[in-house]
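Colleague: With the sequence up front, the predicted model follows.
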Amino acid sequence: MRCLTLAGVLRDRGASVSFICREHDGHLCDRIEEQGFIVHRLRKGADPVFPSPAFDPYHAPWLGVSWEEDSEETRRIISTLDRKPDWLIVDHYALDERWERYLRPYVSRIFVIDDLADRVHDCDLLLDQNLVEGMETRYDEKIPSSCGKMLGPEYALLQPIYSELHDKIPPREGPIRRILIFFGGVDQNNLTGIALSAVMELNHPDIKVDVVISKKSPFYNTIRDQIVGRPGIVVHSNLPSLAPLIAKADLAIGASGTTCWERLCLGLPTIVITTAENQKAIAHGLKEQGLVKWLGNADTVTANMIRESISKLLSRRDIRDWSSQCSQRVDGLGVMRVFTALTISPDTALHVRRAKLSDEKILLSWANDPLNRKNSFTLDEISPDRHHQWFYDKLRDVENVFLYIVESEDKVPIGQVRFERKSEIWEIHYSLATEFRNRGVGRPLLKAGLCAFRKEHEGVIIFGRVKEENTTSCKVFESLNFSAKSDGGGVAYQRLL
């Protein structure tokens, strides 16, 4: 579903997108085709696959065939396309660097979507939209050093309607008058029915309930029978988006998958029950930050536990704070950030603005990126407190510091360019977000910053200093007509603006 969301945005902006899917039980090939995309179908494997624990990913059996067979089938499909794909987007827990390396000659770049950080990848860009402990470092030994990383829920692949509604839906204030129950498209444990029983046992006929469950679910008819005579409970199926129901609800009961980010984006407090092993770390991380109420895993949670949890929430007085905290964590713009990372080029139109208070977090993440620290003349990681003071000092020094954020047309931040007055000259610094590296964007970024600065400071001398081994930045400065000279372990660049 997250790939379908991304594919829709890519197509709307002119890209040609097709899918390769294997016909496992419960596959969504028909749904993808209903959305107007070509689906290249791989047949379900005839025999069970017994992977080697020493070499294969934990989820290798999910592939249904060996990785060698799957990669060769995929290669044959790619070879029939009209042109070499710009990107191969890989979203499968059973695939690792071996599969990716085999297909690399047949595509321009590889983009991996992952949640687990449990295997090595050979990719150019990696997305993990989750919020778990050690997020910033858990891929360090699992991807190439040149790979761009998009980590955290700010990159969550949500439908565009979520960003549209994010600033329009007010925080919940209580009392709880409407509950949304949704446990994904499969719900093999019938958590939907268990949660529904818990709500019905509350004996609060004034609370309306929306239940979302697929008509293909083996429990669909059971759920329909369960609500007979309860006009305040409505069952929904095959919805194009959950957003309208999330916006109406005061409380949700659901699993810890992609829907977590949809609920957070629209500020909906949630009781979470995990349904798979890979959901536990996500639920734990959200619970630790006070963003969800995690009851436990499906095999340990009872209707009585759910009922008691709801009862406590009915009298909770800080619902507004909880709701506001949720919406502040996810803004719904993740799909546009990923779209920009996939499509950016030296010809992408860039816009420049002065930095503002809300840029503090992203500037700190850029500053502490391992490559930026390696290329800096001061290698130590910057603490949040130290960066906070530095950032505020720079913003308040409006005459001597010009800190620019460079963005795409969709207002996705690409990097920063900073000018600081040093006596009669201005010192320049710049950095590029990791997901936009190796795409020829460094020169346009720096040029955009120089053009913005020149509008107010034409005729001044600009000075920059770069480590000799940072050949990429050296080439960027030289391409913009800076003169160079050696400077004790670095290269000094200077030009008249």
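Modeller: That came through, no problem.
Colleague: all contacts plus neighbour counts: C-alpha atoms, from now on.
Modeller: Noted.
Colleague: Which residue ranges of the stretch 251-400 of the chain form strands?
Modeller: Listed in chain order, the strands of the stretch 251-400 of the chain (DSSP state E, counting those that start in this stretch) span 251-254, 270-274, 293-297, 350-354.
Colleague: can you list those in a markdown table and add mean neighbour count?
Modeller: Conversion of the strands of the stretch 251-400 of the chain to a markdown table gives the following (neighbours: other Cα atoms under 10 Å):
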| stretch | mean neighbour count |
| --- | --- |
| strand 251-254 | 24 |
| strand 270-274 | 25 |
| strand 293-297 | 19 |
| strand 350-354 | 19 |
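Colleague: Take those and write them to TSV, including distance to Glu262.
Modeller: As requested, those are exported to TSV (distance: least, Cα to Cα, whole Å):
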stretch	distance to Glu262
strand 251-254	11
strand 270-274	11
strand 293-297	16
strand 350-354	29
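Colleague: Out of those, which is closest to Gly45?
Modeller: strand 270-274 (28.7 Å; Cα to Cα).
Colleague: which other residues reach the closest one?
Modeller: Around strand 270-274, the neighbours that count as contacts under Cα atoms under 8 Å, 6 or more residues apart in numbering are 251-256, 263, 280, 283, 291-298, 301, 309.
Colleague: another one to put next to it:
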Amino acid sequence: MIAIRVDMNNQIATGHLMRCLSIAEALRFHNEEVMFIVADEQPIEFLSQRNFRYIVLNTQWNNMESEVKELTKIIIDKNIDKLLIDSYQVTYKYLNEISNITKTIYIDDLGKFEYPVNTVICYANYWKKLGYDLNNTKTKYFLGTKYVPLRKEFWNIKNKHISDDVENVLIMTGGSDPYNIAGLMLCGIDRSKYKKIDVICGRYNSNYNDLVAGYRNESNVSIHRNVSNMEDYMMNADIAISAGGTTLYELCACGIPTISYTFVDNQIDNAKQFDEDGLIRYAGDVRDGDIVKSINSILNKMKDDYKLRKDMSHRMQLCVDGRGTMRVADIMCEKCI
């Protein structure tokens, strides 16, 4: 059996869980039995909706060493021969002890230390900056954007048609929006220029009700929450404005000309790398200045430059082809890891 150790809550939001669910869906295509192991009950709604089995450890999600004894018992009792781990809270001791009893696959994008696991998967576009020891024969490395584990809705996306005019703008803020960038953007852009402005709020966005109330009378502005068909909104957009993170890889797969911004440290590297590679324009960090002014400047330039948008879209879809999830599933099903 393959198990996946991952958590979700209002501090780490949904990103880790969503990419693990994508991998689990791909494993089903291989007829692999998959079970999730979580610290608490917060992810249960997502797991139940997708009919995945799960075990709740009833432990602290940010103190993973405290769960080693219970997790070891589960691995032995359930005959788990491979464990995918997706958490920033891991320690060397934790990974080393778990790797002594089962084969471990770790999803990484930080490069904090040399991970004592069987396999490291890092799909981050900046993986070369993380200093992996590729001569380490004890660990296999699968690196780069070809392994981005996107949801199945993105596995077979067609090439994006770029319109001459920019009519539809999509604003996405991730699982939470602590700086109310959605609200600031709506105030800061000339909304009359656009036929449609869709704002996607995550489940932990505390500004959602205020946004709905503030723009209920503007027919071209729609505020959404917890949408299940994100890819439809992406494909209908001419330009997207998005926080950094996995969403940028989804936008690449769709080929949507995009402006990114960041508000936490772990978003900065991939946002800057996409900008350096000429794929997604980076407007800066919310904590460092007038982000709305910066986004507006880039938005106006992109709006008036069809060739720029078309070139960006083409390069984005070359970078992320949408099939990374199946590649990860193939890796996990290999007997040699």
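Modeller: That came through, no problem. Model, not experiment: these values are computed from the prediction.
Colleague: Now do the same for His314 of the second structure: its match in the first structure.
Modeller: Superposed on the first structure with TM-score structural alignment, His314 of the second structure falls opposite Ser324.
Colleague: That match and Gln289 of the first structure, how far apart?
Modeller: 13 Å (Cα to Cα, to the nearest Å).
Colleague: swap in Trp87 of the first structure?
Modeller: From Trp87 of the first structure to Gln289 of the first structure the distance is 35 Å (Cα to Cα).
Colleague: the more surrounded of the two?
Modeller: Trp87 (18 against 11; other Cα atoms under 10 Å).
Colleague: Aligned to the more buried one, what sits in the second structure?
Modeller: By TM-score structural alignment, Trp87 of the first structure lines up with Lys82.
Colleague: and if you look at Arg138 of the first structure?
Modeller: Using TM-score structural alignment, Arg138 of the first structure sits opposite Gly131 in the second structure.
Colleague: wait, its match sits on Phe113?
Modeller: No - judged on Cα atoms under 8 Å, Gly131 of the second structure makes no contact with Phe113 at a distance of 9.3 Å.
Colleague: ok, now which ones touch Leu251 of the second structure?
Modeller: So Leu251 of the second structure contacts Met234, Pro257, Thr258, Met316 (Cα under 8 Å, 6+ apart).
Colleague: try 10 Å this time
Modeller: Going by Cα atoms under 10 Å, 6 or more residues apart in numbering, Leu251 of the second structure touches 154, 231, 234-235, 239-240, 242, 257-258, 280, 313, 316-317, 320.
Colleague: Can you add distance to His30 of the second structure and give those residues back as TSV?
Modeller: Output for those, formatted as TSV (distance: Cα to Cα, whole Å):
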residue	distance to His30 of the second structure
Phe154	19
Glu231	25
Met234	29
Met235	29
Ile239	36
Ala240	34
Ser242	33
Pro257	34
Thr258	34
Ile280	34
Ser313	32
Met316	29
Gln317	26
Val320	23
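Colleague: Just give the nearest non-adjacent residue to the aligned partner of Gly296 of the first structure in the second structure, would you?
Modeller: Under the alignment (TM-score structural alignment), Gly296 of the first structure pairs with Gly284 in the second structure. Leaving aside its chain neighbours, Gly284 of the second structure sits nearest to Tyr261 (5.2 Å; criterion: Cα to Cα, 6 or more residues apart in numbering).
Colleague: which one in the first structure is aligned with that neighbour?
Modeller: Match for Tyr261 of the second structure (TM-score structural alignment): Ile273.
Colleague: Stretch 169-178 of the second structure aligns to what range in the first structure?
Modeller: Using TM-score structural alignment, stretch 169-178 of the second structure lines up with residues 179-188 of the first structure.
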